[in-house]
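Q: quick check, what structure comes out for this input:
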Amino acid sequence: MNTFIQAFVAYLEKEKKYASHTVVAYQNDVLFFERFLNEADASDELVEVTYPIIRTWIVHLVDQGISNLSINRKIASLKAFYKFLIKCKVIQTSPLVAHKALKTPKKIQVPFSEKEMQSVQDFEVIESDISAVRDRLIIEMLYTTGMRKSELIMLKNSDFDAEQKTIKVLGKRNKERILPVLPSTIYWIGLYRNHLKNCGVVIEADKQLILSNSLNKLSQSFVYRLINSYFSNVSEKVKKSPHVLRHSFATHLLDQGADLNSVKELLGHSSLAATQIYTHSSLSELKNVYKKAHPRNIK
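A: Predicted structure coming up:
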């Protein structure tokens, strides 16, 4: 692997502290571009590339049928790579300084309805079954806090404060936030911990709060499959993922009158722009309020 790419990967891991799957994605995108340069017999090295060469690569990707969304992600990886080279004083300016992202269709994700959420919560849980209790706890945690799948997996026992009824979440770029925890979630945490103790597991502060069937750290794919499986029983929506639960958390709060800034803080967003996408999902509720309240609509 190119020395500069190796240094870039080490920078993402050690200084930026990105998740392993994120680092791999960045690395693969840069390697993909480097392979294009080699196969195209371009005389330019990675550090000497000009924007016209990158434009040729973009056209090549489009011709291959790769979506604009995927191309934008690859370009974002390249931007990060060249920004790193500037930081290291290998180059002075990025060849992508004037690049504008390709247009992509805006997709509005459809959250689970409150009825669908209630249907899942109405599922009977065999409280003597540690796996069933763990599954319910995962669903409760994702929906009642709005935390990301990766944040859930990284939770430690020390992050949960039963007395204060809060949980500490480590978000993107190692930004911490404290979230309130509902009594129902506290109940499932307590029940789950009792099961773990009965299995001989010592509840240590620096160990994961929620474990897999083999009492190891949860995997991303496990949490995704769990949510998809449970919600396939109650919803016909195309996408049934942990992120849709996060989306549902935000949408339902907004539907019930929560202000955008509060939802922003709960979600751990750095700007309101990221939170505003959830307001689209609240339009149906706004329409109902409008129809009921506007004088011209009162018959």
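Q: from here on, contacts and neighbour counts on C-alpha atoms
A: OK.
Q: and Asp29, what does it touch?
A: 74, 77-78 (C-alpha atoms under 8 Å, 6 or more residues apart in numbering).
Q: same question, Leu155
A: The contact partners of Leu155, taken as C-alpha under 8 Å, 6+ apart, are 168-170, 208-210.
Q: of these, just the buried ones, PyMOL syntax please.
A: Buried members of these can be picked out in PyMOL with the line below, counting by 16 or more other C-alpha atoms under 10 Å:
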select buried, resi 168+169+170+208+209+210
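Q: farthest-apart pair in the contacts of Leu155, please.
A: Greatest spacing in those, by C-alpha to C-alpha: Leu170 and Ile210 (15.2 Å).
Q: where along the protein do the strands fall?
A: Along the chain, counting by DSSP state E, strands occupy 160-161, 166-170, 176-180.
Q: any chance of the ones you listed in a markdown table, plus distance to Gln220?
A: Shown next, in a markdown table, are these (distance: least, C-alpha to C-alpha, whole Å):
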| stretch | distance to Gln220 |
| --- | --- |
| strand 160-161 | 21 |
| strand 166-170 | 16 |
| strand 176-180 | 20 |
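Q: please provide the structure for the following sequence as well, for comparison with the first:
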Amino acid sequence: MKVINEIVNDYLHYLTVERGLSANTVASYHNDLEQFVQYLKKQGFKSFSEVKRSDITAYLRLETSAKKANSTIIRSVTSLRRFYSYLVHENSVIDDPMALIDTPKQEKHLPEVLSRTEVDTLLKAPNVSSALGVRDRAILELMYATGLRVSEVINLRLFDLHLPVGLIKTVGKGQKERIVPIGDTAAYWVNEYLEHGRRSLLKEKRTDFLFLNFHGNKLTRQGIWKNLKIQVQKAGITKNITPHTLRHSFATHILENGADLRIVQELLGHSDISTTQIYTHLSKRRLSEVYNKTHPRA
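A: This is a model prediction of the structure:
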């Protein structure tokens, strides 16, 4: 099996050096391939060229019977497909056993969305008599007003703010820059944070990152998650809320109020409108809930 392990290591090196993939992505491929190699060891295979389509399907059946998540199986198929494509390109195998293997359908789960009442309660939860409370209120207001991803929020800098004209600049996935409008209420709280929160958090340090932690350093993703959990608990909301929930709620609520899907796509920074279309399903679900609650013969 030494030859098999060496081939896997060569592939991982190729992903890192030639493809320039991130350490996390390479680690994910490594994990998937390691499990596949362990399976091959148990089956007595000596090389990847011995593996047939039936062997792949038997392995995937085993993965499914182990009650692994659908998303895990899909990722495993994708990893094996790209790995065998590499082996064919390197002439390590002649026939690609993945060629006729279908990728399982992705299960579609509609994301959790807050009602407008829940949003109001959550936004009022932080104690704005403290610098950290003003910061948390500003973050919540900003995320709900703009639909920014948490990664976009933590990377906002002072020069990205154009509050007098109601706009902010952000850099999203693929380093794509976009301009997003920010409402008066969110702009007010960001200004409050700049005046009465950020200055005290900054202490003697110098940085142009907008949102800071207690030590005056850039706030992290984990910091926003932790603080959000505290505010959700204070608000008495029992739903499983993440920072992305505010993004989902933003998109759903403006669609319910008549916004065009293309506009929502631009605001969210989606490159493909099919990604945005999930929010139309959320809006329809909301319409059904309202109908069932209010119509006398529903």
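Q: picking up where we left off before, looking at the contacts of Leu155 of the first structure, which is nearest Glu34 of the first structure?
A: The closest of the contacts of Leu155 of the first structure to Glu34 of the first structure turns out to be Leu170 (C-alpha to C-alpha; 33.8 Å).
Q: out of the strands of the first structure, which one sits most buried?
A: Mean neighbours per residue, mean count of other C-alpha atoms under 10 Å, is largest over the strands of the first structure for strand 166-170, with a mean of 19.
Q: rewinding a little: make JSON lines out of the contacts of Asp29 of the first structure and add neighbour count and distance to Lys106 of the first structure.
A: Below are these laid out as JSON lines (neighbours: other C-alpha atoms under 10 Å; distance: C-alpha to C-alpha, whole Å):
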{"residue": "Lys74", "neighbour count": "21", "distance to Lys106 of the first structure": "19"}
{"residue": "Ser77", "neighbour count": "19", "distance to Lys106 of the first structure": "21"}
{"residue": "Leu78", "neighbour count": "22", "distance to Lys106 of the first structure": "23"}
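Q: what's the closest of those residues to Phe112 of the first structure?
A: Lys74 (30.7 Å).
Q: ok, the residue mapped onto that closest one from the second structure to Pro97 of the second structure distance?
A: Matched across to the second structure, Lys74 of the first structure falls on Ser76, judged by TM-score structural alignment. Separation of Ser76 of the second structure from Pro97 of the second structure (C-alpha to C-alpha, to the nearest Å): 14 Å.
Q: now do Leu267 of the second structure
A: Using C-alpha to C-alpha, Leu267 of the second structure is found at 42 Å from Pro97 of the second structure.
Q: more neighbours: which of these two?
A: Higher neighbour count among Leu267 of the second structure and Pro97: Pro97, with 22 against 17, using other C-alpha atoms under 10 Å.
Q: what sits against that one?
A: Contacts for Pro97 of the second structure (C-alpha under 8 Å, 6+ apart) come out as 51-53, 56, 84.
Q: try 6 Å
A: For Pro97 of the second structure, the contact set (C-alpha atoms under 6 Å, 6 or more residues apart in numbering) comprises 52-53.
Q: also Leu78 of the first structure?
A: Going by C-alpha under 6 Å, 6+ apart, the list of residues near Leu78 of the first structure reads Val30.
Q: quick one: it from Val97 of the first structure, how far?
A: Distance from Leu78 of the first structure to Val97 of the first structure, counting by C-alpha to C-alpha: 11 Å.
Q: do Lys149 of the first structure as well
A: On the measure of C-alpha to C-alpha, Lys149 of the first structure and Val97 of the first structure end up 33 Å apart.
Q: count residues in the vicinity of the nearest residue to Tyr279 of the second structure once chain neighbours are set aside, would you?
A: Spatially, and ignoring its direct neighbours in sequence, Tyr279 of the second structure is nearest to Thr252 (5.6 Å; C-alpha to C-alpha, 6 or more residues apart in numbering). Counted with other C-alpha under 10 Å, the neighbours of Thr252 of the second structure add up to 24.
Q: now Leu114 of the second structure
A: Around Leu114 of the second structure there are 20 residues (other C-alpha under 10 Å).
Q: who's in contact with whatever residue of the first structure lines up with it?
A: Residue pairing (TM-score structural alignment): Leu114 of the second structure is matched to Phe112 of the first structure. Shown in contact with Phe112 of the first structure (C-alpha under 6 Å, 6+ apart): Ser248.
Q: any idea what His60 of the first structure aligns with in the second structure?
A: Under the alignment (TM-score structural alignment), His60 of the first structure pairs with Leu62 of the second structure.
Q: what's the distance between that match and Ile101 of the second structure?
A: Using C-alpha to C-alpha, Leu62 of the second structure is found at 15 Å from Ile101 of the second structure.
Q: center of the first structure - which residue?
A: Arg148 (5.0 Å; C-alpha atoms, centre = their mean).
Q: what about the alignment partner in the second structure of Ser229 of the first structure, neighbour count?
A: Residue pairing (TM-score structural alignment): Ser229 of the first structure is matched to Ile230 of the second structure. For Ile230 of the second structure, the tally of surrounding residues (other C-alpha under 10 Å) stands at 13.
Q: tell me which residues touch Ile230 of the second structure, please.
A: By C-alpha under 6 Å, 6+ apart, Ile230 of the second structure has no neighbours at all.
Q: quick one: it and Gly133 of the second structure, what's the gap?
A: Computed as C-alpha to C-alpha, the Ile230 of the second structure to Gly133 of the second structure distance reads 11 Å.
Q: now do the helices in the stretch 51-200 of the second structure.
A: Using DSSP state H, counting those that start in this stretch, the helices found in the stretch 51-200 of the second structure span residues 53-65, 70-89, 116-123, 131-146, 150-154, 184-196, 198-202.
Q: excluding its backbone neighbours, what's nearest His243 of the first structure?
A: For His243 of the first structure, ignoring the flanking residues on the chain, the nearest one in space by C-alpha to C-alpha, 6+ apart is Arg148 at 6.8 Å.
Q: got it, and Asn227 of the second structure?
A: Computed as C-alpha to C-alpha, 6+ apart, the closest residue to Asn227 of the second structure that is not its neighbour in sequence is Asp136, at 7.4 Å.
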